[in-house]
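Peer 1: could you look at this predicted model? Sequence included:
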Amino acid sequence: MATPFLIAYDPSTPTSGLSLKQIAYFSRVLIKPSNLAQAEHFLRQNFRLLDVVVDATDLPSAGDLVDVLNAGAVKILISLDQLTALSTEQSVPSSRLLVYATSDAQLNSLEQWISANASERDSVCVTTEPAAVSAAAAQLKIPADAQRIYATHNSGNVSEDVIKQTMQSGAIAILPSQILTVERNVADKISAADLLASRLVTDQANGLYATSVTDERGSCLGAVWSSHESIAEALRTGTGVYQSRKRGLWYKGQSSGDVQELIRIGFDCDADCFCHLGTESCFGASAGLSRLQKTLQARKADAPAGSYTARLFNEPKLVEAKIMEEAEELCRANTKEEIAFEAADLLYFALTKCTAAGVSLEDIERNLDLKSLKVKRRKGDAKGPWAEKAGLTESKPAPAPAKPEPAVEEDRTTRLEMKRVVTATTAPEVVNEYLKRPSQKSNDAIVSLVKPIVEDVRVNGDAAVLKYTHKFEKATSLTSPVIQAPYPPELMQLTPDVQEALDVSIGNIRRFHAAQKGGNEDLTMETMPGVVCSRFSRAIERVGLYIPGGTAVLPSTAMMLGVPAMVAGCKKIVLASPPRSDGSISPEIVYVAHKVGAESIVLAGGAQAVAAMAYGTQSISKVDKILGPGNQFVTAAKMLVSNDTSAGVSIDMPAGPSEVLVIADKTANPAFVASDLLSQAEHGVDSQVILIAVGLAESELRAIEDQVDKQAKALPRMDIVRGSLEHSVTFAVRDITEAMTLSNAYAPEHLILQVENAEAVVEAVQNAGSVFIGPWTPESVGDYSAGVNHSLPTYGYAKQYSGVNLGSFLKHITSSNLTPDGLMGLSKTVETLAALEGLDAHKRAISIRVAQIQQNGA
């Protein structure tokens, strides 16, 4: 049972009262968030530390209240109006509700609600003023010792005696954190230890408190005695302090070092450590797996109608499928939060299967204990198909890298040193200024100079390039801005040493990068004896995912972007999507955000959403990369911020309105072709669809056009389709070679091949976002469920960009690790190139190490 007071804590404002860790000693906390996001963030951060009661009286909708409960609040404090809304719209156990009723009129209304919902009488809780506790208990027929009445004490003039009177009456006192202390004799503060002691029952023989000491999971570590003084010391020090009947205060572990950390203090049912109710435990209900097992056993015996667990018991194949699904998701999980989330799902379904077969946790634990006693064990390798799926292969352990030789500092007459910034004593904004690169500090001035040059080159081509080359590089004799291959030998006159150095370097770089063609796997290779280069991947930490709204709800895009971000292990995922006119957002998008562990959803679209994620605001997190399709304004904003060095953000690609190119020959089904064209035309009036008809007769072309007309008129989004078709086109071509030339020049977002022997035609595809091969592969499967990603380059950018994939959320870091022999073998090459470029410090970094190696060898 929790302590007889509830501490109110403001998570956004530092206080002079108890810290959050100290509040955790008393089991629970009351917070009043400013919005739903703040509540959910606090619950995520502190779920294991505290039982959190959320003052939700300022949250606007019943859905928000349910979201807070789903996020882990043990109770929510609500108004009578909110209680009515929940009763009408949602099914919420009244044991999770704390109803705010301070006046006689409010108590009368609450009594009427309880009378109308008689089954809730034994679980509903109420908060009122201290003076109204007895009247509220009598009116609502709540037993005095039930701890279901809460009394709010303000920080202005509250006294210790008033608080104790509230607790003695059987109510729970709500106390501001600012008025409490765990220290001794603090003026104008109330001792939390004194409040605890006022409700404890002493042993009649020795005047001490019987105390049961447990670990974090509730396993009993021992029974001891406590006193008022030992409790005060335990709270002050945050450690286990007890009362020895012979030696006085006993600081556990003071001599042995086996100190106990204080996590929380709780009471049993009558505050004397000995239960008289016949329940399993007075120190809180079962938790974790024990609670799950009891719930499953109850569901098996008598499941409520519509219970998902009951369905699982009746469909064993579903349980098996869910176990395999969750096991695979657990294997893919990377972060601590993801692993815990997926492991919980797996344990739920595994324990459901066990319960259905009559297997208990105790049976499982006995098997674990039995296996721990085995002396002879199997090797424990994964079995064939599972080992192959996980990519387990026989490999020799990599040699330990050689410890690099210490650099030799050069003696200089004049001391040169870098500016030192101590972050602990430096304002964050000053630290950020030092973090900026030089170009960032003058970014606006540079952009103002560069933009007219870029525009001039865009309009005037070679002439503009030459003009600026003449102006800035003083190369006035140039008549062409480019040199075409093959290059004249006279332009490559090198000394033998320089040529050798270049050849060695190019060879090493080529070998290392050629080895990277395998994908995103980590890589280590020796480019030459003693020179080990490696590449390893890391997830981009913070990603912003733009989910278009516009004329259609697109949770599919949320999946296509959110899932690979989650799989990659991005630490922070931010979604942005335009809200509806009433300020709400598609629940499907919210659900996807939940499933992928997104930190937040930005309720905005267009350039403003892109800018918010790029730069961050007071409430929106800044991201490192922005991904996702959008209209011309979104695309322009993405390009703009990606070119702003002060934003420090990259983008996936310039993805704009959707487009499709279908190549069809005589074997194509006209209805299939028309449906594929319309599947993209319905996205928006700015979408474009292209048909390339290969060798079709007039009647065959007419058949496709008739199908387009027929199917379009049957669509609810016909007006949008009409707008798209106004700037769409069909190309009739002679053969597949001409078709592929056109397609590669257009570089479509989606390319559909409805032609004979379509697999062979794929060899001719040079530019496309994603290819759909044959009559049974509509673009729709790629948009939703086939597994490929539908966030693809448009506007012809498929010539330069890939569609979103796992690599879009990863970055690769390279490393070099040389042995002394490796450095000796490479020293001449590097020194030659450094001297060639006039970079003496580069050369010296080699030569001082070579000298040290030679000295050690001598």
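Peer 2: Yes, it's here.
Peer 1: all contacts plus neighbour counts: C-alpha atoms, from now on.
Peer 2: OK.
Peer 1: for the nearest residue to residue 771 once chain neighbours are set aside, which three-state class applies?
Peer 2: Nearest non-adjacent residue to residue 771, counting by Cα to Cα, 6 or more residues apart in numbering: residue 751, 4.8 Å away. The three-state label given to residue 751 by DSSP: H, G, I helix; E, B strand; the rest coil is strand.
Peer 1: alright, now check it against this:
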Amino acid sequence: MLVPKIAPSAAPTPALQRAVGLLPVALFADPQQAVAASDCSHAAAWADVASVSDIRALLDTGVSIAVLPAAQLPADGCDGVDATRTALRYTAADIDAQGLRPVLEAAQTAGIQRAAAVVLELSSAQLADATACGAAGEASPLARLARAASAKLVGSTGPVRVLVDLHADGWTLDDLARVAAAGADAIIAVEQLALDADATPTQLPLAAAFVAASGLMSDRPDGLFTTVVVDEQHVCLGVVYSNAASIAAALGTGQGVYWSRKRGLWHKGLTSGATQTLLGVAVDCDSDVLSFRVRQDGAGFCHHSTRTCFGPAAGISRLAQTVAERRDSAPEGSYTKRLFDDAALLRAKLLEEASELAAATDRAEVAFEAADLLYFAMVKCAAHGVTLADIERSLDRKHLKVTRRPGNAKPQFVDAASEAAPVRTSILSSDIRPALPGEQIRMRVFADGGLSASERAALLQRPLIDSAEIMRRVRPIVDAVRANGDAAVLELTEKFDRVRMQQVVLRAPFDVPALPAAVRAAIDQAYANVHAFHAAQLDPPTCVETMPGVKCSRFSRAIERVGLYVPGGSAVLPSSALMLGVPAQVAGCREIVLATPPRADGSIVPEVLYVAHKVGATAIVMAGGAQAIAAMAYGTESVPKVDKICGPGNQYVTAAKMLAQNDTAAMVAIDMPAGPSEVLVIADATSNPAYVASDLLSQAEHGPDSQVVLLAVGLDDAQLAAIEAQVHAQAERLPRVDIVRQSIPKSYCLRVATMADAMAFSNAYAPEHLILHNDRAAGYVDDVVNAGSVFVGPYSPESCGDYASGTNHTLPTYGFSRMYSGVNTATFLKHITSQELTREGLANIGQTVMTLAEVEELEAHRNAVAIRLRDM
């Protein structure tokens, strides 16, 4: 077995980190890393500990085995922790001080009696000595230790294991093979591993190292390894074959990839959509059979569209599969659909069946009532997106705990008259968990026809924001800046951004650093397109003679001083600077103040600085968050006060904008309220699944709270599965996959019957971005009532509007597109009206004005006209 060792300083690529997480065991030098890994990896997490006192608390967190220096183990063992949860490490210092052979003998006589595993820290020379066979063919010392260990069973966890940690030198494939031949396992630093295509001369290809360290062998003439494929419940789906090339491809992609005797490299489901997410790879006890644990998508593993090659699923697995299918597309009138629609009924049935099981006495009755309870429990789980694998993972984690509660029943259940607590019924429950590495990254799926009115309304809602709590945090920041000016901005920037600044503002002209030619050209092209589109929005003055002698006019004037907020944080956003700065420049604003957080060295992102130069910004406030908004709203010693603030930002930026707008002392306007970024994609059978998935993900990577909605118009299960497979496959390749693992599970797909249904839902949802993903997209633009910006057809990705097509990407979110427009040239203009009446005009309209003034009893108004008419 190959055991990757991960030190705190190790920084494997996301792809390599995912791949090593597929191996059965990972060893962590930092216990806290092991705790985190035990939450998000299918591999068993082992952790090095310094002393016995660290073990109990560590094992309670889900870590499988604590690795303790052998010298630290008391004679009576670990208090309250049996041998199945500890391993003993014989350190390099132990071996150097006592000699290799005495330590091996100590491990054989005492170590394997007191622990589930022993770890030997060896140098290359010591490894050669430990694996050298005797002159008469006698087994090597390491083999003798491994043989003695394998004969010592540790409860139900199997034999004691022997592991070699090559501490001073790098491993070779030959070293790994020698250790495997001796019956031991190899611990290898993750820095010495790489995915096969990425391996350097100093690194070992992961697949080759896995094969060598496992001692994997084949008894077939073609050298292929028999591979048993099992699902999350370890139910066998079928038997296939693997070789070194297919193992490398499987570990590299995180998918089920095998070797077909007819076709060669075989990526399961690549054409049918029945792909497999790889959850774990293991070798059997005789090192001649591989096991691939997978999450099976699509119709099933078998080419006959059954879940397994041995027929359909059965028992609890079949129940879980059926209930999950009913959640997405329950037939009208079915009992399961009724349970999904009626949370109160489901709750009542759970309580009823639990009481009936508690009252059951004979064997048949207990089995019957337990089956009923399991059915309703699985419906409850499916309603909340909980799978059978989630339940099993929770059971496994509970099994790893070493401290136990007394287990007494709660008082309300001791006293049957007490009423149970109410149950959450929202289908947008806030406790949806992120996808774990190796799990399918997928949206929740609902069928429009199966939703109650309240559930449909819930899907139209955005996540609730505790505005009172946010305002409570933001108000002191705003008050501090208002009272203390630049000093407060500098102090808050150091506190929140951890950057100590000497000044708050940069004044034009800016010292713009050189940019790569391609970046500069891209910004120039985007600037030209955005400028052209926004310049076309300038309206000529309006002049209308409403009646003879009465001329009314309307003309625009630029807002003189505007503040533009360009977020920083997890992404560099010169595009936001363009989208705000260009329309302000086109409108003719006299003073353009741009605010953006500084980098760690106190400088401004060069791309943003270049855009500020192009749009004619007069000043840059080197601060972010609520303090930047307050500085522009009220002004400081160096920050000019502005008349209007525009730009996106997090909930604290939005709260600061709202506070300033409502404070008459600030006398400042804002562009619009804002919430998390969002997209709604409408797809039908003519849509390209890869394109649809890419647009969903381009929104999902913004942040964990990004709102992503897919309306699937008339798609069958296979067509929807193709989109889901693309979402997962593309997401796994993204640098920001950890964000996507949080945002996509919170998102949802709604299956609707027609485009009319889709457009009705979209207009009710009022998305920031609306993407019409079908071959007749232009024909539906007239049906759009509420949206920030519309992307028409398969070749109009949201990315183009975000960057360079010309339209603005600062758009209303959170449903505000019902009443707000996105940022445009008019955002930076105010419109003034005028009227000019001739003598004839006043004579024509005068009596009307005087009559209305008399009705309102405003005599001075009537007199202002009458006095002129008398002179006529």
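Peer 2: Arrived safely. The model shown is predicted, which means the values in this text are computed figures rather than measured ones.
Peer 1: could I get the TM-score for this pair?
Peer 2: Overlay of the two chains. TM-score (TM-score structural alignment, normalised by the length of the first structure): 0.40; 370 aligned residues with a Cα RMSD of 3.7 Å.
Peer 1: thinking again about what came up before, distance check, the residue nearest to residue 771 of the first structure against residue 784 of the first structure.
Peer 2: 16 Å (Cα to Cα, to the nearest Å).
Peer 1: between those two, who's got more neighbours?
Peer 2: residue 751 (24 against 16; other Cα atoms under 10 Å).
Peer 1: gap between the more buried one and residue 212 of the first structure?
Peer 2: Applying Cα to Cα to residue 751 of the first structure and residue 212 of the first structure gives a distance of 70 Å.
Peer 1: next one: residue 149 of the first structure
Peer 2: Taking Cα to Cα, one finds residue 149 of the first structure at 27 Å from residue 212 of the first structure.
Peer 1: neighbour count for the two, which is higher?
Peer 2: A count of neighbours by other Cα under 10 Å puts residue 149 above the other of residue 149 of the first structure and residue 212, at 29 against 18.
Peer 1: so the more buried one sits against residue 128, correct?
Peer 2: Yes - proximity of residue 149 of the first structure to residue 128 meets the contact threshold set by Cα atoms under 8 Å, at 7.5 Å.
Peer 1: find the residues that touch each one of the two.
Peer 2: residue 136 (Cα atoms under 8 Å, 6 or more residues apart in numbering).
Peer 1: list the contacts of stretch 372-387 of the second structure.
Peer 2: Taking Cα under 8 Å, 6+ apart as the rule, stretch 372-387 of the second structure contacts 319-320, 323-324, 327, 336, 339-340, 346, 349-350, 353-354, 357, 427, 429, 432, 444.
Peer 1: which of the residues you listed fall in helices?
Peer 2: Counting by DSSP state H, the contacts of stretch 372-387 of the second structure place 319-320, 323-324, 327, 336, 339-340, 346, 349-350, 353-354, 357 in helices.
Peer 1: as TSV, the residues you listed with neighbour count would be great.
Peer 2: TSV is the format used below for these (neighbours: other Cα atoms under 10 Å):
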residue	neighbour count
319	17
320	23
323	23
324	21
327	23
336	20
339	19
340	22
346	19
349	17
350	20
353	20
354	19
357	18
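Peer 1: can you show me the strands along the stretch 1-150 of the second structure?
Peer 2: 2-6, 25-28, 44-48, 65-69, 86-90, 117-122 (DSSP state E, counting those that start in this stretch).
Peer 1: the strands in the stretch 651-800 of the first structure, which residues?
Peer 2: Using DSSP E, counting those that start in this stretch, strands in the stretch 651-800 of the first structure cover 659-664, 688-694, 729-733, 750-754, 770-773.
Peer 1: right, and those - which one's nearest residue 387 of the first structure?
Peer 2: When the strands of the stretch 651-800 of the first structure are compared by Cα to Cα, strand 770-773 sits nearest residue 387 of the first structure, at 31.0 Å.
Peer 1: for that closest one, packing partners?
Peer 2: strand 750-754 (3 or more Cα pairs under 8 Å, 6 or more residues apart in numbering; DSSP states H and E).
Peer 1: any buried residues in stretch 527-537 of the first structure, and which?
Peer 2: 527, 528, 530, 531, 532, 533, 534, 535, 537 (16 or more other Cα atoms under 10 Å).
Peer 1: and the contacts of that stretch?
Peer 2: Counting by Cα under 8 Å, 6+ apart, 508, 511-512, 520-526, 810-823, 825 sit against stretch 527-537 of the first structure.
Peer 1: OK, contacts around the residue nearest to residue 533 of the first structure when sequence neighbours are not counted?
Peer 2: Of all residues not flanking residue 533 of the first structure in the chain, residue 816 sits nearest, at 4.5 Å (Cα to Cα, 6+ apart). Contacts here follow Cα under 8 Å, 6+ apart; on that basis residue 816 of the first structure touches 531, 532, 533, 534.
Peer 1: thanks a lot, catch you later.
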